[in-house]
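S.K.: sequence-free structure coming up:
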């Protein structure tokens, strides 16, 4: 039996601000934006090429906006992905390399598969990581 993770609920304070960040700055596809009469609505967005979406909705989860930590996007080229996001206005860290002593700044000579990372937060403070994986075993 296959088990697939397909939706992660994001705790946000402002749906329109979060939608703008994820759609315009991150480039996520807006799958649907359903505004319910008398309520704020639900917005589902999917990163390009991903089988998992995020869902934004006020009061959908019992977490405070900004409390979700450790979400991870995998990309085949961390430097190109970081440059693209920075060009769209995302405040993102420099590329870092994970090793036995923790993280260190990347150099041009570093092999980054599986160990190359960059970090950013959405407007509410939910923390994300990018990781480079160009192929899987």
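M.R.: Good, I have the coordinates. The structure presented is a predicted model; accordingly, all values stated were derived computationally and were not measured.
S.K.: Please count neighbours and contacts with C-alpha atoms only from this point.
M.R.: Will do.
S.K.: which other helices and strands contact the helix ranked longest in the chain?
M.R.: For the chain, the longest helix by residue count, based on DSSP state H, is helix 78-87. Counting contacts by 3 or more CA pairs under 8 Å, 6 or more residues apart in numbering; DSSP states H and E, helix 78-87 packs against strand 116-121, strand 127-132.
S.K.: could these be laid out in JSON lines, adding distance to residue 54 and mean neighbour count?
M.R.: Below are the helices and strands packed on helix 78-87 laid out as JSON lines (distance: least, CA to CA, whole Å; neighbours: other CA atoms under 10 Å):
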{"stretch": "strand 116-121", "distance to residue 54": "15", "mean neighbour count": "21"}
{"stretch": "strand 127-132", "distance to residue 54": "12", "mean neighbour count": "20"}
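S.K.: Next up, a structure to set beside the first:
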């Protein structure tokens, strides 16, 4: 039986490669997806990679992941700092969820220093560029084996 992980991406992540490359780098979201597919292949995992600018989509996908995956890596973008709905959706599922950020949110604006979803997550990885996603996949593999 395959082990699927969901990699969920929130608002504005579709703009990677164009949006503030000094902060987020030059890789596009398609590049990040390809990196995740490659890493999952090496880890013996399948990946379901998605992006939405809509909070409700992310909530529904978390619910789906709770039924059809072994874990979730989520870069909720700005919703990280505002969404009680995502916090509650993470709490509602039993699979582990890792919060992911490309930048070091603690070295940025004050409002980015607080995460509403972190208390519901198994862990947080930030500040390693797109490699943050790969680190999250390795973490999921280690805690779901």
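M.R.: In hand now; what should we look at? These figures come from a predicted structure and were not determined experimentally.
S.K.: TM-score of the superposition?
M.R.: Here the TM-score for the pair of chains, by TM-score structural alignment, normalised by the length of structure 1, is 0.31; 77 aligned residues with a CA RMSD of 5.3 Å.
S.K.: could you check the angle strand 127-132 makes with the longest helix of structure 1?
M.R.: 140 degrees (axes from the mean of the first three to the mean of the last three CA atoms, to 10 degrees).
S.K.: list the buried ones in helix 78-87 of structure 1?
M.R.: 78, 79, 81, 82, 85, 86 (16 or more other CA atoms under 10 Å).
S.K.: Not counting sequence-adjacent ones, nearest residue to residue 97 of structure 1?
M.R.: residue 116 (4.8 Å; CA to CA, 6 or more residues apart in numbering).
S.K.: got the angle for the longest helix of structure 1 vs strand 116-121?
M.R.: Using the same axes, to 10 degrees: helix 78-87 of structure 1 against strand 116-121 is 20 degrees.
S.K.: Could you identify the helix or strand that succeeds helix 78-87 of structure 1?
M.R.: Remark: after helix 78-87 of structure 1, the chain's next helix or strand is strand 96-99, criterion DSSP states H and E.
S.K.: Check which helices and strands that next one is in contact with.
M.R.: With 3+ CA pairs under 8 Å, 6+ apart as the test, strand 96-99 of structure 1 has strand 102-105, strand 116-121 packed against it.
S.K.: Of all these, which one is nearest residue 56 of structure 1?
M.R.: Closest approach to residue 56 of structure 1 among those (CA to CA): strand 116-121, 15.3 Å.
S.K.: Count the neighbours of residue 65 of structure 2 for me.
M.R.: 25 (other CA atoms under 10 Å).
S.K.: and what of residue 45 of structure 1?
M.R.: Neighbour tally, residue 45 of structure 1, other CA under 10 Å: 21.
S.K.: That one: what's its closest spatial neighbour, skipping adjacent residues?
M.R.: residue 30 (4.5 Å).
S.K.: what sits against that neighbour?
M.R.: With contact taken as CA atoms under 8 Å, 6 or more residues apart in numbering, residue 30 of structure 1 is in contact with 23, 43, 44, 45, 46.
S.K.: any idea how far residue 132 of structure 1 is from it?
M.R.: Plainly put, residue 30 of structure 1 is 24 Å away from residue 132 of structure 1 if you go by CA to CA, to the nearest Å.
S.K.: Please apply the same query to residue 99 of structure 1.
M.R.: Using CA to CA, we find residue 99 of structure 1 at a distance of 14 Å from residue 132 of structure 1.
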